[in-house]
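Asks: Fold the following for me, if possible:
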Amino acid sequence: MLYNPLCTITLATCIALLITGRATAQDTEKPVEPGFVSNEPDYAKNPISIYKACDPNEILRSDISNFNENITVWLSYIKNLQQSVEQGQASSAGISYAGVGLSYEDAKSFASYIVQNENYNLATSESVSILRTTLSPDSVAAYIACLKANDPLTIVAPDTAIGEIEFPLTVRWAPGFEVPGSTLKVTLINGTIEGKKVFEKKVDPPEEISLTILRNGKGDKRLFITAEVNGKVSDTFTYPAIPMFKVDMQRSFSPPRDKLPYSICRSGHCGTDKVVKDLCIYASGGGTLLPSTQGFEVSQIVGDPNRAKWYQKKGNSSGVSCAVVENSAGASEHYNFIAGWATVMQAVTVPIDEDALPKFVKDSYRRIPIGASR
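Replies: The predicted structure follows:
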């Protein structure tokens, strides 16, 4: 039972704390495959406080910017950020995907769209494994040292493992005392080492054992990895299926960008009364709009900016987003003019048909993080 943030805890607990700032029994998810025994700890039901010096969100945010084009990592980040925000433990500022800044509400809606549109949902244990993999070694080491954690048996994988069929894995066995003649046993579900679901090797601590993991098929099933030495079982690595889709970020316009801009002229000749126009953009092609990115690309503006202006319409959604353009003239001798295009970003999932690709393209494609621009 964990009763103090400076007590000895496992690496999985540290990472769970790093992501959410607390861990509960409800947060821990067990593998559903029969015959697989997990040694994930029975977390205390009461929240575990973290000293301010060990700010988990600061550590996570400094690293996650390097992976904001990898949809699997991004979904893991949003899932855990949402838990922290709802518990009042994190700020929702500074979210982006593929270089596009997003509001917290847009990020949640975008993540929900992927879950619904692609049936691609991550368990908490998968999010922990993914974020633990993609955090820099220095950040993980610093946080563990801050909490004075100590786990003699750990699994370490590179960030490329997230989207690879075949990837390297390191098992670290350092109990701090001599244990001659020990046997390392690595058990996998939906993957193999040297063609074996259960791989065994004699080890003498301290030792780092380098292995090569091969996922079954196209990697379209969840992968579970656990290591055991002398009854000591490592934290379980749980990887989601490799997504068979990528996300395209598209900018939409109203009017279409290849058409003349919408314009309002107000003067003695054009008329002085206020004109208000909603320029709306609707989600298309099975995509979802990101209304916090709603803007207005101005081609020309003349006169009083307090009269010739635009702003986001209240109530914009993932289905329809509008910019409001308005203009007026205070007197017949005044001339105010505004012209441009309403614009908003749209996210669209695009299937990846690997069967239709030549082998060399498949191989190069797998070496690119899923969701990254190509």
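Asks: CA atoms for contacts and neighbours, from now on please.
Replies: Will do.
Asks: Now do the contacts for the nearest residue to residue 299 once chain neighbours are set aside.
Replies: In space, and not counting its chain neighbours, residue 299 is closest to residue 340: 4.8 Å by CA to CA, 6 or more residues apart in numbering. For residue 340, the contacting residues are 261-263, 296-300, by CA atoms under 8 Å, 6 or more residues apart in numbering.
Asks: Likewise for residue 232?
Replies: residue 153.
Asks: so how far is residue 76 from it?
Replies: Counting by CA to CA, to the nearest Å, the separation of residue 232 from residue 76 is 28 Å.
Asks: Second chain to compare with the first, below:
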Amino acid sequence: MSMHRCALTSLTVASHLLFLNSFALAQACDPAEILRTDILKYDSNITVMMADVRNRVSSHQSNDQQQGGFSYSGIKLNYGEEKWLSDYISEQADFRLSQQEAISVLKATLSESSVRAYEACLGSQKLVISIPDLAGSDSDILVDVKWTPDGVDVPASKLNLNISGGELIEGDQKSRFERGEARIFKIHRANLFEPLSIKATIRGDRAEVYLPRKPNFKVVFAELYDPPMSQGPHGIRRGVGDNTTDLAKYDLCVISEEGILIPSTAYMQKDIVDGQGGRAFADVDHATASGHKVCGTVGASSGGAFSLVQITARLRVFEVKVVKLPDTQ
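Replies: Purely as a prediction, here's the structure:
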């Protein structure tokens, strides 16, 4: 079956990262529960979607496949479709987030009010590492380290800053911190396509931040049709002469050969002339729809040889493909 691809929308995948406190504490305090509204505002951000899926799977929140998910340029996905798309991207682009990276990405979506709620959930953080938004796509990033230990008469203590996937180019990674002090360090990433981890320790207080590698792919959306847009819609005409009143049906199917379909976007474009009411129909078969194939049925019948009932219809479904990009800065 031939299909026409049109209205392509390319989404360059960018990682929006802010900061991560202690990973052990972040596991106990799930950011997704606090920032659900914030997450849904991140339209067209594949990295945030994959982080959300990763976190839900890890926290066993993935039972309801039909619950609300993300949207991309107006295309709404449920969680089941998020999971399909995330798995597809992982397979096609070899791009996967660790749980530490997922927590970091999710926390990056926090609004100012949600940041306060998240920190309240975590409890008092003694050592915090913060980095600017969009740090995942920058070669040079500024890292802020702040230490606020318990107690008042806490002596100045040495920082141990360990970096993997980057190089400290400004600041002393073994400098001494006073209580309540914050310092900024500059880190250079020679290769953005390698992950970065930053671990800080002062007097037993720990903080960690993880940045995934820069994605070397983009996601492309296309509309697929049956019949293709180069042809007219499929039509059924009943009640225009003898032996033309019985029900006639025809199946339309869209099949993805190169990507994955988003079943919830399936839509029957139809035009009906039916003076008898209810004798013409065009419905999507959602029960059998999958990421590979979505079908629907067009049908019409007439109550009399000269009672015209006719319908024309076309099935439309959105397909998603991953297009790899060269590993260049």
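Asks: picking up where we left off before, among the contacts of residue 340 of the first structure, who's most crowded?
Replies: residue 296 (23 neighbours; other CA atoms under 10 Å).
Asks: okay, which residue is most central for the first structure?
Replies: residue 74 (1.1 Å; CA atoms, centre = their mean).
Asks: looking at this, that one is in a helix?
Replies: Yes. Checked against DSSP: H, G, I helix; E, B strand; the rest coil, residue 74 of the first structure lies within a helix.
Asks: quick one: it and residue 68 touch, right?
Replies: Yes. Residue 74 of the first structure lies in contact with residue 68 (CA atoms under 8 Å); the separation is 5.8 Å.
Asks: Now do the shared contacts for those two.
Replies: By CA under 8 Å, 6+ apart, residue 74 of the first structure and residue 68 have these common neighbours: residue 97.
Asks: What span of the second structure is the lengthiest strand in the first structure aligned with?
Replies: Ranked by residue count, the top strand of the first structure under DSSP state E comes out as strand 335-351. The alignment of strand 335-351 of the first structure onto the second structure (TM-score structural alignment) covers residues 308-324.
Asks: Which positions within stretch 245-261 of the first structure qualify as buried?
Replies: Residues of stretch 245-261 of the first structure classed as buried by neighbour count (16 or more other CA atoms under 10 Å): 245-249, 252-255, 261.
Asks: quick check, nearest of the residues you listed to residue 187 of the first structure?
Replies: When these are compared for distance to residue 187 of the first structure (CA to CA), residue 245 wins out at 28.7 Å.
Asks: so what corresponds to the closest one in the second structure?
Replies: The alignment partner of residue 245 of the first structure in the second structure, by TM-score structural alignment, is residue 217.
Asks: Same check on residue 134 of the first structure?
Replies: Aligning on TM-score structural alignment places residue 134 of the first structure opposite residue 109 in the second structure.
Asks: Could you do residue 311 of the first structure as well?
Replies: The equivalent of residue 311 of the first structure in the second structure is residue 283 (alignment by TM-score structural alignment).
Asks: circling back: list the buried ones in the longest strand of the first structure?
Replies: 335-349.
Asks: so what's the residue nearest to the centre of the first structure up against?
Replies: Counting by CA under 8 Å, 6+ apart, residue 74 of the first structure touches 64, 67-68, 97.
Asks: taking those residues one by one, which sit in helices?
Replies: Within those, residues falling in helices by DSSP state H are residue 64.
Asks: so, if you compare the contacts of residue 74 of the first structure, which one comes nearest to residue 199 of the first structure?
Replies: residue 67 (31.6 Å).
Asks: To which residue of the second structure is the closest one aligned?
Replies: Match for residue 67 of the first structure (TM-score structural alignment): residue 42.
Asks: Could you check how far its match is from residue 109 of the second structure?
Replies: Taking CA to CA, one finds residue 42 of the second structure at 8 Å from residue 109 of the second structure.
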